[in-house]
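**Q** Next come a sequence and a model predicted from it.
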Amino acid sequence: MKSFVFITPEEHFTEVVREACVERQVKAHPQVEAYLVQVLKQYLFSKNFHNPFESDSLEKPPETFAEMYLVAMNSERPKNKELMRTVAEKSLYLTGFFADSLHRKIVDIDYYTEIGSAAYFNLATWTKEDSLSIIFSTFSKRFNEFVDVLNYVSEKSQVQSDSDVLKLYDRYLRTGSELAREKLNELGVVTLPKEQLKVSKA
């Protein structure tokens, strides 16, 4: 009987991020790598990426990244930092993980790169905690380098569009689908044992 070694998403992303930094020749402090792993974990489920951009001052959430950036800039503290971090991390994840899709859009990848870099610059300026401020500053100055790192992670998983591993993993966690599990394993994504899943019948 074939046996599998199951690891957590954090362990998986830690390994892949380190490999990506080596392959892309990107020198990064361990804290920077750890932060990147947390971003990957956050958006492992597509629903987290597509959550509404919430602001108490708005009746309707902004629809574009430029609008989100302006809302964050004009928000009161500490809400402004929370919103700006959302802009920064979504820009980073989108440009790194789905770069191929962006090349086919009217708005190109440079649009998201500029917004993401500017968002990280603001975060570095607004953050009092030195270690976190340094991380944000690093991503502001070297945004494109870490886009390359995430692009490697995407290629490693054979992922280049919104319709792939995120939805597949989400479906496996909700339903325990054996077909979804096999496909995820083929893509290099290590899944949790069924016994650990809280399978929904919905």
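**A** The structure has been received and is ready for your questions. Residues are numbered from 1 along each chain as shown.
**Q** only C-alpha atoms for contact and neighbour calcs from this point on.
**A** OK.
**Q** elements contacting the helix or strand hosting residue 41?
**A** Per DSSP states H and E, residue 41 falls inside helix 30-42. Counting by 3 or more CA pairs under 8 Å, 6 or more residues apart in numbering; DSSP states H and E, the packing neighbours recorded for helix 30-42 are helix 9-23, helix 79-97, helix 130-141.
**Q** Residue 39: which of those helices is closest?
**A** For the helices and strands packed on helix 30-42, the distance to residue 39 is smallest for helix 79-97, at 6.8 Å, taking CA to CA.
**Q** elements contacting that closest one?
**A** helix 30-42, helix 65-74, helix 109-126, helix 143-156.
**Q** and with 6 Å instead?
**A** If you count contacts as 3 or more CA pairs under 6 Å, 6 or more residues apart in numbering; DSSP states H and E, helix 79-97 packs onto helix 65-74, helix 109-126, helix 143-156.
**Q** nearest to residue 44, of the ones you listed?
**A** Among the helices and strands packed on helix 79-97, helix 143-156 sits nearest to residue 44 (CA to CA), with 11.9 Å.
**Q** Pull out the buried residues from the following helix or strand past the closest one.
**A** For helix 143-156, the following helix or strand on the C-terminal side (DSSP H and E) is helix 165-175. Residues 165-173, 175 are the ones in helix 165-175 that count as buried (16 or more other CA atoms under 10 Å).
**Q** between helix 165-175 and helix 143-156, what angle do the directions make?
**A** 60 degrees (axes from the mean of the first three to the mean of the last three CA atoms, to 10 degrees).
**Q** Tell me which helix or strand comes right after helix 165-175.
**A** Assigned by DSSP H and E, the successor of helix 165-175 is helix 178-186.
**Q** hang on, the earlier thing: now, among the buried residues of helix 165-175, which is nearest to residue 24?
**A** Among the buried residues of helix 165-175, residue 165 lies closest to residue 24 (CA to CA), at 22.5 Å.
**Q** Below is structure B, check it against A:
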Amino acid sequence: MPSVSQTTFENTLADFFRERLQTEADNVTPRPREDTLWYLGNLLARFGDSDQVFSYDRGELGMRPLALLYRDALEEGNPHHRCLILRQLGDLALFMGALFPESYTRRGISRDYFVGMGGGAYDYLGENARHNRRLFSELSRRFVRLLELVAAVCDRDRVFDNSDVLQLFRRWRETGDPKLAAQLRALGVVLPDSGSMH
């Protein structure tokens, strides 16, 4: 069960990503649906916790390959469990394809691999999930464009403007979250000690 500070961090991070997605989505035609942007913000916040990306398998920490997740889904007899596995597959394909394309290209894995695996997983969910079928259908249909949107939002070379820094500072002031403080310090912001904030 996540701690209160972990939950606060994920909520704050989700808000941050949702705001960035809202801004970047203005450059996408047609604009993604609001529930899709909300889902993507939550996905990015969830994967901000490495425990959601990596797991232990046979005593080693690693990420389960997408092809093995696909096999797990094919072998799963319970339709609900199959959907859960395929959601994880689609989410990981979108996340990894958007944030680490160079790493996979060096290993001979093209973007088409992520598009095929993620788009196919979301397509199945669009027809078979208990909830959010319309959302998963959009994720499938527009996978390439949404992958590009996530990549733009998470661009590591992106320069933060003053309003970005101010938003982070306000959130840090409200929550006192040490992870936000570290992010602000990395951006060159000198923070007052916590005792002077009250």
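**A** Arrived safely. Quick caveat, the model's predicted, so the values are computed rather than measured.
**Q** And the TM-score between these chains?
**A** Laid over one another, the chains give 0.69 as their TM-score (TM-score structural alignment, normalised by the length of structure 2), with 161 aligned residues with a CA RMSD of 3.3 Å.
**Q** Tell me the span between the first and last residue of stretch 25-33 of structure 2.
**A** 9 Å (CA to CA, to the nearest Å).
**Q** ok so, going back, of the buried residues of helix 165-175 of structure 1, just say which sits nearest to residue 127 of structure 1.
**A** Lowest distance from residue 127 of structure 1 to the buried residues of helix 165-175 of structure 1 (CA to CA) belongs to residue 166, with 30.9 Å.
**Q** Please name the residues that touch that closest one.
**A** By CA atoms under 6 Å, 6 or more residues apart in numbering, the contact list for residue 166 of structure 1 reads 44-46.
**Q** Residue 120 of structure 2 matches what in structure 1?
**A** Under the alignment (TM-score structural alignment), residue 120 of structure 2 pairs with residue 118 in structure 1.
**Q** For residue 178 of structure 2, see how far away the residue mapped onto residue 83 of structure 1 from structure 2 is.
**A** Aligning on TM-score structural alignment places residue 83 of structure 1 opposite residue 85 in structure 2. Noted for residue 85 of structure 2: a distance of 33 Å to residue 178 of structure 2, by CA to CA.
**Q** about what we covered before: so which of the helices and strands packed on helix 79-97 of structure 1 is nearest residue 11 of structure 1?
**A** Ranking the helices and strands packed on helix 79-97 of structure 1 by distance to residue 11 of structure 1, with CA to CA as the measure, places helix 143-156 first at 13.8 Å.
**Q** Any chance you could spot the residue sitting in the middle of structure 2?
**A** residue 44 (2.1 Å; CA atoms, centre = their mean).
**Q** Spatially, what comes nearest to the match of residue 120 of structure 2 if we skip its sequence neighbours?
**A** Spatial nearest neighbour of residue 118 of structure 1, excluding adjacent residues (CA to CA, 6 or more residues apart in numbering): residue 140 at 6.6 Å.
**Q** My read is that the one you found contacts residue 115, right?
**A** No: counting by CA atoms under 6 Å, residue 140 of structure 1 stays clear of residue 115, with 9.9 Å between them.
**Q** Neighbour count: the two, which is higher?
**A** For the pair residue 140 of structure 1 and residue 115, the greater number of neighbours falls to residue 140 (24 against 20), based on other CA atoms under 10 Å.
**Q** Next up, the contacts around that one.
**A** Contacts of residue 140 of structure 1 by CA under 6 Å, 6+ apart are 117, 120-121.
**Q** Across to structure 2, which of those residues hold up?
**A** On the basis of both residues aligned by TM-score structural alignment, their matches' CA atoms under 6 Å, what survives of the contacts of residue 140 of structure 1 in structure 2 is 117, 120-121.
**Q** what's the average distance of stretch 35-42 of structure 2 to structure 1?
**A** Compared with structure 1 after fitting, stretch 35-42 of structure 2 deviates on average by 0.7 Å (mean CA distance after the TM-score superposition for structure 1).
**Q** Equivalent analysis for stretch 118-127 of structure 2, please.
**A** So stretch 118-127 of structure 2 averages 0.8 Å relative to structure 1 (mean CA distance after the TM-score superposition for structure 1).
**Q** Show me what the residue nearest to the centre of structure 2 lines up with in structure 1.
**A** Matched by TM-score structural alignment, residue 44 of structure 2 corresponds to residue 40 in structure 1.
**Q** Could you give the number of residues near residue 136 of structure 2?
**A** 26.
**Q** so what's it closest to, chain neighbours aside?
**A** Per CA to CA, 6+ apart, closest to residue 136 of structure 2 is residue 126, 4.7 Å.
**Q** quick one: that neighbour from residue 85 of structure 2, how far?
**A** Taken as CA to CA, the span from residue 126 of structure 2 to residue 85 of structure 2 is 14 Å.
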